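Peer 1: after the sequence you'll find the predicted model.
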Amino acid sequence: MSVRILALVGSLRAGSTNRQLAEAAAKHAPEGAEIQIYEGLGDVPFYNEDIDVEGSVPAAATALRDAANEADAIVLFSPEYNGTMSGVLKNAIDWLSRPYGAGALRGKPVAVIGTAFGQYGGVWAHDDARKSAGIAGGAVIEEAKLSIPGSLTRFAEVHPADDAEVVGQLTEVLTRVAKEAAAAKA
C-alpha cells in the first residue's frame, strides 16, 4: 500500500536548510511512501475568517487544503524564528484547521522535524508546531522527532541528502510516519 506524505516547509528562503531537509526526505523516502514538497505556502494569505467563506476562499488556500486532504500524512519542516515556528508554517496550520472540527489535518498523522542554527536545532519551534498541529486536529506522532542543530555550518558544504547521519535519522522518522499513515488508511 502506497502512502502519500505532504511536506510543508516553514521557510520561504531560497537557500533554506529546511527546504534542503525536505528534499532529502523526498529523495530517501521509505519504500511504499511518496513525499510531495508543497510549493506555494508563500502565496497563502494570512488566515482571516472573513475570507474563509464559501465562494471567497483564496485559491492558494484552497490548493493547500486540497493537497493536505489528498495526503495520508503531513510532515512539517520547521525552522526556528525567535524561539518559535515561522509565521508561514503557523498560517498553513491555521488554514488547515478550518472548518473547525473538519479541517484537512483532522485525524491525519503529523510529524514535525527540522533544522536550525542554534545548539538545540529548533526544539522550541518544533514543540510549538506539534502543539498547534495537534490542537488543529492532527494526530501528532510524538515519537517522530528530529531536530538538527548548527544548520548553517553543518550544511554549508554538504546537502542534508548527502549527510549519512541525517539520512539515517530522517529515514527512521519517515518510516514511522509511513507506518502510521498506512495504519490510518487501513
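Peer 2: Right, received. Where do you want to start? Numbers count the residues shown, from 1 in each chain.

Peer 1: can we go C-alpha only for contacts and neighbour counts from here?
Peer 2: Noted.

Peer 1: residue at max distance from the center of the protein?
Peer 2: Gly55 (27.6 Å; C-alpha atoms, centre = their mean).

Peer 1: show me what contacts it?
Peer 2: Neighbour list for Gly55: empty [criterion: C-alpha atoms under 8 Å, 6 or more residues apart in numbering].

Peer 1: measure it to Pro45 for me?
Peer 2: Gly55 is 16 Å from Pro45, where distance means C-alpha to C-alpha, to the nearest Å.

Peer 1: put this beside the first:
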Amino acid sequence: MASLRVLAFAGSLRKGSFNRALLRLAGEVAPKDMDLQSFDLASIPLYNGDVEAEGLPESVQQFRDQIRAADALLIVTPEYNYSIPGVLKNAIDWASRPPAQPFAGKPVAIMGAGGGLGTARSQYHLRQVCMSLDMHPLNKPEVLVRIAEAFEKNGTLKDEAVRAKVTDLLDALLAWTRRVRGEG
C-alpha cells in the first residue's frame, strides 16, 4: 500500500515545548508506511475578518493546502486553563473558514503533554472541535503525558513507555485512516 501522508502540528510555539518534543518523537517512531510532515503554527496571524476579506494570508493558505493534501492529521496539544491553547484554536479557526474547509472527512489523532491529567481536558475540547468540523477523531489509544513523569527539565524523554504509547497511537492512526478511507 502507498505511504499515508500525515500532517502534524503542535499547539505550542515555545521552542522548548514538551508538546513539540512529543511531535519530534512522533517523527522518530512513525511507521515506515507513514510520511509524517509537521507544520509550525507560529506563522499564522491572529484571526481577523477584515484581513480575511482581503484574502487569506499566505501562511494560512499553506496550512489549508497541507491539510487538504494530507490523508490524516496528528494534533499535539498542551492544556491551558482546562482547554486548548489559543494558538491552536486560532489556526483551526483560520483553516476552517469557508469555502471548502479542508478538515471535513479527515481522520485525526490527538496527543498532548501537560500537568496532572496530561491534557485530558484540552483533548476532550479538541475532540468537540474536530467533530464540529466533520473530522474523524481516533478514540484509542489515548496519549495523555504527564510532563513531570515523562521528561527531564531539558525536554529529554525519560519514560520509554511514552515512546511505546506514541508508537501505538501512530499505528492506530494508520489503521484508522485506512478504515475511514474504506481500505481495510
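Peer 2: Thanks, I have it. Note that the structure is a prediction, hence the values are computed from the model and not measured.

Peer 1: just the element for the residue farthest from the centre of the first structure, please.
Peer 2: Under DSSP states H and E, no helix or strand contains Gly55 of the first structure.

Peer 1: how about Val140 of the first structure?
Peer 2: Using DSSP H and E, Val140 of the first structure falls in strand 139-148.

Peer 1: ok, average deviation of that strand from the second structure?
Peer 2: Compared with the second structure after the fit, strand 139-148 of the first structure shows a mean deviation of 1.6 Å (mean C-alpha distance after the TM-score superposition for the first structure).

Peer 1: buried ones in the next helix or strand after that strand?
Peer 2: Per DSSP H and E, the first helix or strand lying C-terminal to strand 139-148 of the first structure is helix 151-154. For helix 151-154 of the first structure, the neighbour count (16 or more other C-alpha atoms under 10 Å) marks Ser151, Arg154 as buried.

Peer 1: could you list the residues in contact with the very next helix or strand once past helix 151-154 of the first structure?
Peer 2: Sequence-wise, the next helix or strand downstream of helix 151-154 of the first structure (DSSP H and E) is helix 164-185. With C-alpha under 8 Å, 6+ apart as the contact definition, helix 164-185 of the first structure has outside contacts at 1-3, 5, 24-25, 28-30, 32-33, 72-73, 108-111, 141, 144-146, 160-161.

Peer 1: give me the ChimeraX select line for those residues, limited to the buried ones.
Peer 2: Here is the ChimeraX command that picks out the buried ones among those, judged by 16+ other C-alpha under 10 Å:
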select :3,5,24,25,28,29,30,33,72,73,108,109,110,111,141,144,145,146,160,161
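
Peer 1: restricted to helices, list the contacts of helix 164-185 of the first structure.
Peer 2: Per DSSP state H, helices hold the following members of the contacts of helix 164-185 of the first structure: Ala24, Ala25.

Peer 1: residues contacting stretch 90-100 of the first structure, please?
Peer 2: 41, 44, 46-47, 61, 64-65, 68, 103-106, 129, 132-133, 136-137.

Peer 1: touching stretch 71-81 of the first structure from outside, list them.
Peer 2: 3-11, 18-19, 21-22, 68, 85-86, 89, 108-116, 121-126, 129, 177-178, 181-182, 185.
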